[in-house]
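Visitor: Let's see this in three dimensions:
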Amino acid sequence: MVMHTILTSPCGPLRIETSAEAITRIIFLDEPVPETVPGSPLLTLACDQLNAYFVGELTRFSLPLAPAGTPFQQRVWQALLAIPWGEKRSYSDIAAAIGNPRAVRAVGAANGRNPIPIIIPCHRVIGANGSLTGYAGGLTRKRWLLDHETKV
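Guide: Model (predicted):
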């Protein structure tokens, strides 16, 4: 059973989805949507941690996560979780971290399919030349998240 809530954030409304045991998805919404009251302790905890992140009081999430993906995607997402707050990595850095340095494009594809953005910090991955590259939530959100982590 999927449960969800809507959280208003500086990056726009977020739809947070969970199973009974873990966070499964966060979706950036482009249209204004009224915030909803979390219907479970896990959704409340997720909202509390995201709110603390957005005000600069939390630099590492401690939530149970269950992103659906292939074994390769799972390895990439685990590598993203190892990127410290306020730091950036290139796609080639992530490919090397998972032991497959030639898989830069596949890392980019897995990064783009991350179902739990912000918590699994795919926004911290940039181009090898330091440029901001694609982000499922849009480059404006990616820039905001990176700026937020360097200002706090």
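Visitor: Please make it C-alpha for all contacts and neighbour counts, starting now.
Guide: Fine.
Visitor: Okay, and the residue nearest to residue 66 when sequence neighbours are not counted sits in which element?
Guide: Spatial nearest neighbour of residue 66, excluding adjacent residues (Cα to Cα, 6 or more residues apart in numbering): residue 24 at 5.1 Å. If you go by DSSP states H and E, residue 24 is part of strand 23-28.
Visitor: Now do that strand: everything it contacts.
Guide: Strand 23-28 has contacts (Cα atoms under 8 Å, 6 or more residues apart in numbering) with 11-18, 42, 46, 63-68, 115-117, 137.
Visitor: I'd like the structure of this one too, to check against the first:
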Amino acid sequence: MTFSPLKIYLGELNNTPLGDLRIAASDLGLVAVEWADSQPELIQHLFRLKATVEQNQKVIHPYVKELGEYLKGKRRDFTFEIDWGILKPFQQKALQAVYAIPYGEILTYADVAVQIGHPHAYRAVGRANATNPMPLVIPCHRLIGKDGKLHGYGGKGGLKTKEWLLKMEGAVIT
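Guide: Coordinates of the predicted model:
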């Protein structure tokens, strides 16, 4: 049996309302979305996956197309696959629950902790989202604190970006 290293394809989505993005995918699905000015962090993330990286806009095109449509308010759901296997078990469980939050809706970190069977692990859910390698697609912006307020967003622009995304989706923020 021979070991085949993970192959990652890298591409770009430029001139979005949130700036330029870099997108990475494996043969199994999306692996990462990152702002262009955070490309060093993206490369470090891909390096930790022990993957070979190849620039290939053609392979990335379906992801670019759907993300572009989403950011223009023309798409609510993504149809492409996500490579969940790159995540650690707890993060995978938490982010799959976040991925299931419908467009325009919000939950608290505590809600997600309860959903995944770890009702006291809301801080761990927060940490899983803070290290979400696929923001926008895995909609960590749809999570708020128990106090009903916006808390933490690691993407470019921080809470202003989180608020912009929620308003674009028509979410009601108190």
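Visitor: Run through the helices of structure 2 in chain order.
Guide: Using DSSP state H, the helices of structure 2 run over 39-48, 57-71, 89-99, 109-115, 122-130, 159-169.
Visitor: nearest to residue 141 of structure 2, of those helices?
Guide: Closest to residue 141 of structure 2 of these, according to Cα to Cα: helix 159-169, at 5.2 Å.
Visitor: Next, the angle helix 57-71 makes with the closest one.
Guide: Here the directions of helix 159-169 of structure 2 and helix 57-71 differ by 80 degrees (axes from the mean of the first three to the mean of the last three Cα atoms, to 10 degrees).
Visitor: Tell me the counterpart of residue 76 of structure 1 in structure 2.
Guide: Matched by TM-score structural alignment, residue 76 of structure 1 corresponds to residue 94 in structure 2.
Visitor: ok, now residue 94 of structure 1?
Guide: Mapped onto structure 2 by TM-score structural alignment, residue 94 of structure 1 lines up with residue 112.
Visitor: Also residue 44 of structure 1?
Guide: Checking TM-score structural alignment: residue 44 of structure 1 goes with residue 61.
Visitor: do the same with residue 19 of structure 1
Guide: Residue 19 of structure 1 maps onto residue 26 in structure 2, by TM-score structural alignment.
Visitor: I'd say the match of residue 76 of structure 1 and residue 125 touch.
Guide: Yes - taking contacts as Cα atoms under 8 Å, residue 94 of structure 2 lies within contact range of residue 125: 6.0 Å.
Visitor: residues making contact with the lengthiest strand in structure 2?
Guide: The residue-count maximum for a strand in structure 2 (DSSP state E) belongs to strand 6-16. Applying Cα under 8 Å, 6+ apart, the external contacts of strand 6-16 of structure 2 come out as 20-27, 46, 49-57, 59-61, 64, 68, 71.
Visitor: Please state the offset of that strand from the chain centre?
Guide: On the basis of Cα atoms, centre = their mean, to the nearest Å, strand 6-16 of structure 2 sits 14 Å off its chain's mean C-alpha point.
Visitor: mind checking the end-to-end distance for stretch 133-140 of structure 2?
Guide: Stretch 133-140 of structure 2 has an end-to-end distance of 10 Å (Cα to Cα, to the nearest Å).
Visitor: I'd like to check which residues are in contact with whichever residue in structure 1 pairs up with residue 140 of structure 2.
Guide: Mapped onto structure 1 by TM-score structural alignment, residue 140 of structure 2 lines up with residue 122. By Cα under 8 Å, 6+ apart, the contact list for residue 122 of structure 1 reads 77, 80, 111, 112, 114.
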